[in-house]
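Asks: this is a predicted model, with the sequence first.
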Amino acid sequence: MSPSVLTYLNRGLAVTVADFPGLGSPSGQHPYLDSYSAARSMIDSVRALRRVYPHVSARWLTYGVSQGGGAAWATAEIAASYAPELQLLGAAAQVPSTDKAGLVDRAIEGTLTIEQQGIYQWLLESLARQHGTLNLDELRAPQLRAVWDQLSLCGGDTAREHALHTVTAEDFLPRSEAAIEYLRGLLEPMSPPHRRSSAPLLVIYGGEDRFVDASGTESSITQACEWGSTVAIDYQSTAGHLTVDTSSIWPFFKQRLGGVPAQDNCE
């Protein structure tokens, strides 16, 4: 069992771990990085828990990392309307994947890191499986197409890791303005924020993150603040994607459970 799950169980909380659509069950194609699809799964996991254990409180918290961080952020937006029978108290979004359009910008500029190249390829493959009208060949070079199947394998597969080191950022340069605009149109509905959050947010991110650009996270925070969301910011200038300090999460959750007003760094 995950140490973090045990930590929260030992603090007296019931815990669910959501399966995102297409993962863990035969539920169709996985909409990779679609924060709102994953958010509905998070909320539904709480509903399922309370159906099995009716005594579990309707007050709850959500937490996610990277893809799950974007999902936790989206959950904070839709929870009140999607599940009015539940009371979301707060959401912790750790190194959240929110700014998908930023990956397109970096592809155009030829500045994708090797880590972002892997994320972007998965994202394009996922979108192509869902939208047959997306022409991948307008978004990739021939040498990238040659290793596409290997790149579409699961993370950690040696064939995928080898393929990632045979391509460059220039191989992801889009070939068509129309394809770029179509791609942006697909990504926009997947990418929070879109509205005021119904619960306070804690956003943890690092300045040396090679997967999720800090500038993209900051842009998302600015947008959330403009919508009127309450956002507590934990920016760590020297931290990377997997090395951020998460010690701020439990105090944030404990305050939400105790009814303490949330810190708001938007001002």
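Replies: Structure received.
Asks: please count neighbours and contacts with C-alpha atoms only from this point.
Replies: Fine.
Asks: who's in contact with Leu186?
Replies: With Cα atoms under 8 Å, 6 or more residues apart in numbering as the criterion, the residues that contact Leu186 are Leu127.
Asks: and it, how far from Val244?
Replies: Applying Cα to Cα, to the nearest Å, one obtains 30 Å for the distance of Leu186 from Val244.
Asks: same check, this time on Glu85
Replies: Glu85 sits 34 Å away from Val244, taking Cα to Cα as the criterion.
Asks: more neighbours, the two?
Replies: Between Glu85 and Val244, counting by other Cα atoms under 10 Å, Val244 is the more crowded of the two (21 against 12).
Asks: take the one below as the second:
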Amino acid sequence: MRPILAVLLFAALLAAPAQPAAAATGGTLLESRPLAVPAELAAAGATGFRIRYLSTSPRGRRIEVTGAVFLPSGTAPPGGRRVISWAHGTTGVSDRCSPSRDRELGGFGYPGYLAGFVRRGYAVAATDYEGLGTPGVHPYLIAESQARSVVDAVRAAGDLSPDVSRVWLTVGHSQGGHAAMAAGEIAAGYGRGLDFRGTVALAPVTDNRPYVDRLSRLRPVDHGYYMAILAGLSTQHPGLRLADYLGPRARREYPRVHTTCMAELTNRLTKLNLPGTEFTPATRAAAEKLRGRLGGNAVPRARSAGPMLVAQGLTDVLVSPAQTAKAARHARALGTATKLITYPGTGHYQILTSSAPDVLRWIDARLRR
């Protein structure tokens, strides 16, 4: 068979709908379609697919999640291609913000970063997370939800191609660092049947409780993130009253969190420059309730099923280096073998390139054995 014809036939087979949802279990691939890959991934020889797969919500409800899978070219090694389950940083809460629908995969240099994994022969499974591009509100920074989406993306990648192995590792940035850490904690239970090798968390969001004491002093650039946090908590706590946490002007802007992506929302709120009183909890009791709900999603929560590498830039103004160091110490106290590497002069998005050599060495040591 001619090479070009073989590639087209392979793509056509993978684009066919998978087994019916009625017979499906968590991680079952429901549908795949060829995906035009960004230039950086194309240069790395990646073939891309947009996928729709089954997962389970934290309340036990069967849900569908979308994402993307990038497969390297060439012959798979014995045992199949190891999987990097990629967890992206904050793009927004609206369905418009799902990375698999964005040619730049959410931005922030992610296509080039993922190309580094593909060049080393790894398959990449990149979840959009629950509610981004599928029915329902995205449970932003809800640990269990994001973790399950990350785990089930690995199973879906295995359904997509017989060249994909059960051996996997998760890498996440910012919001995705939170998701990756949570995924490592459920890998032994919810991820049963897969072979988990570890977690890489890049500038991870770990604990938003310190936010509560400085909500009245938030910079306008942070107002959209706070609204997204409230949107996420509302999926876990349906009784959450916005009037307890947002003033009247902020509440008028809040619906935009469900219709715009984070950059657009942030730009608007920065221009509005609403006063801090619009983001101050109405009562001390409301503040304490918010603190408790945020604490319920703080990570780490338990010992991970594998070792963990945490990378943090020391000039990061979005994720506190001190908070990340505290989370790493807590992970060690819980029994997780945790290595923290810090990078002077590195900000929140520069951590991707600054840490890449260390991250790739760490990953290779765990996946190439």
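Replies: Looks like it came in fine. Just so it is clear, the model here is predicted, and its values are computed rather than measured.
Asks: show me the strands in the second structure, by range?
Replies: 29-35, 47-56, 62-71, 81-87, 123-127, 164-173, 195-202, 308-313, 338-343 (DSSP state E).
Asks: which parts of the second structure are helices?
Replies: Secondary structure of the second structure, counting by DSSP state H: helices at 3-15, 39-43, 110-119, 143-160, 175-186, 220-236, 248-253, 262-272, 284-295, 321-333, 351-367.
Asks: what count of nearby residues applies to the residue mapped onto Leu114 of the second structure from the first structure?
Replies: The pairwise alignment with the first structure assigns Leu114 of the second structure to Val5, based on TM-score structural alignment. One way to gauge burial is a neighbour count; for Val5 of the first structure, by other Cα under 10 Å, it gives 14.
Asks: nearest residue to Val5 of the first structure other than its sequence neighbours?
Replies: By the measure of Cα to Cα, 6 or more residues apart in numbering, the closest residue to Val5 of the first structure outside its immediate chain neighbours is Val15, 6.7 Å from it.
Asks: so who does the aligned partner of the one you found in the second structure touch?
Replies: Counting by TM-score structural alignment, Val15 of the first structure corresponds to Val124 in the second structure. With contact set as Cα under 8 Å, 6+ apart, Val124 of the second structure has these partners: 69-71, 83-86, 114, 117-118.
Asks: likewise Ala83 of the first structure?
Replies: Ile43.
Asks: equivalent analysis for Glu40 of the second structure, please.
Replies: 111-112, 115.
Asks: please say which position in the first structure it maps to.
Replies: Glu40 of the second structure maps onto no residue in the first structure, with residues paired by TM-score structural alignment.
Asks: please report the distance of Glu40 of the second structure from Leu114 of the second structure.
Replies: Here Glu40 of the second structure is placed at a distance of 9 Å from Leu114 of the second structure (Cα to Cα).
Asks: my read is that Gly177 of the second structure contacts Pro204, right?
Replies: Yes. The pair Gly177 of the second structure and Pro204 qualifies as a contact (Cα atoms under 8 Å) at a distance of 4.1 Å.
Asks: from Pro111 of the second structure, how far out is the match of Val15 of the first structure?
Replies: Between Val124 of the second structure and Pro111 of the second structure the distance is 11 Å, computed by Cα to Cα.
Asks: do Tyr225 of the second structure as well
Replies: 23 Å.
Asks: might you report the residue contacts of the aligned partner of Glu138 of the first structure in the second structure?
Replies: With the correspondence set by TM-score structural alignment, Glu138 of the first structure lines up against Asp244 in the second structure. If you count contacts by Cα under 8 Å, 6+ apart, Asp244 of the second structure has them with 281-283, 286.
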